[in-house]
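**Student:** Take a look and give me a structure for this.
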Amino acid sequence: MEDKSLNPQKFFKTACYFEGSLILVALFLGWIADINPFADLHFSENAILYGLLGTLPLFVLFVAMQQLQIESVQRVRKLLLETLGPAMHGYGWADLFVLAAIAGLSEEVLFRGVLQPWMEAGWGMNAGLLFSNIIFGLVHAVTPLYAALATLVGIYLGVFLDYGGERNLLTPVIIHTLYDFLAFLVIMRAYKAGKEEK
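**Tutor:** A predicted model of the protein is given here:
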C-alpha cells in the first residue's frame, strides 16, 4: 500500500506559515474592533513565573490522558500520533519549539488579544471569556472531545490573561507555547517508540 503520510518538510513549513498568518487575522479583526492585539503584551517577571507555573497542570493532564483507556481519548491520541508523528518525525526539539512558539504567540494574540477583549466589551467579562473560547474550541474541532478539551484549555488560558491582577498576554503565550512544545515532545517519543516496536 502506498504511504499516504504528509511530507514532513511541507507540513512543517505550512504549519508555521498558517500559524503565523493568524497574526494578520488578529490585526485585521483588531482594526475592525479598534483593539490593538498587542496592547496587553508586555514583559513582566510575574507573567513569566505565572506562565511557567501555569504550564504544569496542563502538561500533567495531557500526560495523564495518554494513559486513559477510554475510547474517545484513545481516538484523539491515535489521531495525534498518526498526523503529527509522521509529519514531525525527524525534526529536532529546536524546530518543535519554533513551531510551538509561533502557534503560542499567534493564537494567543488572536483569541486572547482580540476576540476575548472584543467580546468582553460587548457582553461582559464572563461571557467574553466563555464565547471567545468556544470559538477557540471549534477551531480545534478535529474530534468532539478535542473541541471540548480545547475550549476548556482556552478558558484556562483566558483566566491566566488576568492572573495576578495584571492583564498580560505574555502569561497565556508562555503557557500555550510550553504546553504545545512539551506535548510535541511526548507525541514524538510515543511515535518513535511505536516505530521501534514494529
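
**Student:** For the rest of this, base every contact and every neighbour count on C-alpha atoms.
**Tutor:** Noted.

**Student:** Just the element for Val153, please.
**Tutor:** Take DSSP states H and E as the rule and Val153 turns out to sit in helix 144-160.

**Student:** swap in Leu178?
**Tutor:** According to DSSP H and E, Leu178 maps onto helix 170-197.

**Student:** In this protein, which residue is most central in space?
**Tutor:** Computing the C-alpha centroid of the chain and ranking residues by C-alpha atoms, centre = their mean puts His176 first, at 5.1 Å.

**Student:** re earlier: helices or strands up against the helix holding Leu178?
**Tutor:** Counting by 3 or more C-alpha pairs under 8 Å, 6 or more residues apart in numbering; DSSP states H and E, the packing neighbours recorded for helix 170-197 are helix 45-67, helix 71-88, helix 93-110, helix 144-160.

**Student:** now that helix, how far from the chain's geometric center?
**Tutor:** Here the centre of helix 170-197 is set off from its chain's centre by 11 Å, with C-alpha atoms, centre = their mean, to the nearest Å.

**Student:** List the buried residues for it?
**Tutor:** By neighbour count on 16 or more other C-alpha atoms under 10 Å, the buried set for helix 170-197 is 170-188, 190-192.

**Student:** That helix to helix 144-160, inter-axis angle?
**Tutor:** Orientation note: helix 170-197 sits at an angle of 150 degrees relative to helix 144-160 (axes from the mean of the first three to the mean of the last three C-alpha atoms, to 10 degrees).

**Student:** Phe11 contacts His89, doesn't it?
**Tutor:** No: contact between Phe11 and His89 fails when scored by C-alpha atoms under 8 Å: they sit 10.9 Å apart.

**Student:** Now tell me what touches the helix holding Val153 from outside.
**Tutor:** Contacts of helix 144-160 from elsewhere in the structure, counted by C-alpha atoms under 8 Å, 6 or more residues apart in numbering, are 50, 54, 58, 72-73, 76, 112, 116, 129-130, 133-141, 171-172, 175-176.

**Student:** Also this sequence, please, to line up against the first:
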Amino acid sequence: MSSNAALLFQGAIGVIGLVAILLFGIPVLHVGPGLWPSIFLGTVGAALTYAALLLLTRVPGLFPENLERQMQGLYDFASSYSPAVLILLSLLAGVGEELLFRGAIQGWLITKTDPVTAVLAASVLFGLVHYVSFTYFLVATGLGMVLGAAYLLSESLALVMVWHALYDMIALFCLLRFPRWFGVRVVNSGANRPHE
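**Tutor:** A predicted model of the protein is given here:
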C-alpha cells in the first residue's frame, strides 16, 4: 500500500467517526481532567501499556499462537515507510480510531446499553478491525478494553487519542529498532550484492 493510500485510509476512519458523532448527536467527553493532564496521562498510559504487553509476550504459552509471523508482517509493512509517514500514521490512527471506536461507537452504545457492555462491544469491534490472527485479535481487543476503560474513567477523548498514537509510535519504533526482540528476521538487501 502506498504511503498516500495508508494515510488516506487512516484519515478516513477519523472522518467516519466524526460524521457519526455529529449525525447521531453522540455525546463526546473531550478533556475530562484538562488538556495537559490528559496529554501526560496518555503518555504514561502508552508507555506502561506497551511495557506490559512486551512483558506478557515473554510468558511462554500465554498466547495461543506464536506472534513472530505477525510481527514479521508488521515489520515488513512498517519498514517500507519513512519515519515521517509512520509518525503521521500513528497520529492519524490515534485520533481517527479513537473518534470512531471510543467516541462514536462506545459513546453511542453507552446511550443504548450500560458502560461495561459499551466498552466490551467497542473493544471487540476494534479487535475485529485489526484482525490478522486470533492472537492479534486478542491483543487488539485487550488494548481496546484498556483504552475504553481509560476513556470511561477519565472522560477524556484527548487522553485516549494521545495514548493510542504514542502507543503505536513506541511499538513501531521498538519493532524497527529492535526487531530481534520480536523474532523478526531482517534481510539486508545490500549484503547480497556483489562487491564492486
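
**Student:** Kindly provide the TM-score of these chains.
**Tutor:** After superposition, the two chains reach a TM-score of 0.80 (TM-score structural alignment, normalised by the length of structure 2), with 184 aligned residues with a C-alpha RMSD of 2.7 Å.

**Student:** Could you report the separation of the counterpart of Trp163 of structure 2 in structure 1 from Ser132 of structure 1?
**Tutor:** Aligned by TM-score structural alignment, Trp163 of structure 2 pairs with Ile175 of structure 1. According to C-alpha to C-alpha, to the nearest Å, Ile175 of structure 1 stands 18 Å off from Ser132 of structure 1.

**Student:** before we move on, what about Phe11 of structure 1?
**Tutor:** For Phe11 of structure 1, the distance to Ser132 of structure 1 equals 28 Å [C-alpha to C-alpha].

**Student:** higher neighbour count, those two?
**Tutor:** Set side by side, Phe11 of structure 1 and Ser132 show more neighbours around Ser132, with 24 against 16, by other C-alpha atoms under 10 Å.

**Student:** and that one, what does it touch?
**Tutor:** With C-alpha under 8 Å, 6+ apart, Ser132 of structure 1 has these contacts: 111-112, 115-116, 119.

**Student:** Could you list the buried residues of stretch 157-166 of structure 1?
**Tutor:** Judged by neighbour count using 16+ other C-alpha under 10 Å, the buried positions of stretch 157-166 of structure 1 are 157-158, 160-163.

**Student:** Let me have the residues you listed in a markdown table, adding distance to Lys198 of structure 1 as columns.
**Tutor:** Formatted as a markdown table, these follow (distance: C-alpha to C-alpha, whole Å):
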| residue | distance to Lys198 of structure 1 |
| --- | --- |
| Leu157 | 38 |
| Gly158 | 42 |
| Phe160 | 42 |
| Leu161 | 44 |
| Asp162 | 47 |
| Tyr163 | 46 |
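
**Student:** and which of those is nearest Ile35 of structure 1?
**Tutor:** Nearest to Ile35 of structure 1 among the buried residues of stretch 157-166 of structure 1 is Leu161, at 15.8 Å by C-alpha to C-alpha.

**Student:** and that closest one, what pairs with it in structure 2?
**Tutor:** Using TM-score structural alignment, the partner of Leu161 of structure 1 in structure 2 is Tyr151.

**Student:** Distance of its match relative to Val28 of structure 2?
**Tutor:** Using C-alpha to C-alpha, Tyr151 of structure 2 is found at 10 Å from Val28 of structure 2.

**Student:** what is in contact with these two at once?
**Tutor:** Common neighbours of Tyr151 of structure 2 and Val28, using C-alpha under 8 Å, 6+ apart, are Leu157.

**Student:** The helix holding Leu178 of structure 1 vs helix 71-88, what angle?
**Tutor:** Here the directions of helix 170-197 of structure 1 and helix 71-88 differ by 80 degrees (the same axes, to 10 degrees).

**Student:** What span of structure 2 is the strand or helix carrying Phe136 of structure 1 aligned with?
**Tutor:** Counting by DSSP H and E, the element that carries Phe136 of structure 1 is helix 125-139. Counting by TM-score structural alignment, helix 125-139 of structure 1 pairs with residues 115-129 of structure 2.

**Student:** average gap between the matching stretch and structure 1?
**Tutor:** For stretch 115-129 of structure 2, the mean deviation from structure 1 after alignment is 1.1 Å (mean C-alpha distance after the TM-score superposition for structure 1).

**Student:** in that stretch, what counts as buried?
**Tutor:** The neighbour-count check on stretch 115-129 of structure 2 (16+ other C-alpha under 10 Å) flags 115, 118-128 as buried.

**Student:** now, which of the residues you listed sits nearest Met1 of structure 2?
**Tutor:** When these are compared for distance to Met1 of structure 2 (C-alpha to C-alpha), Leu128 wins out at 20.4 Å.

**Student:** and the nearest residue to the closest one once chain neighbours are set aside, how many neighbours does it have?
**Tutor:** In this structure, Leu128 of structure 2 finds its nearest non-sequential neighbour in Phe137, 6.2 Å apart by C-alpha to C-alpha, 6 or more residues apart in numbering. Other residues lying near Phe137 of structure 2 total 19 when counted by other C-alpha under 10 Å.
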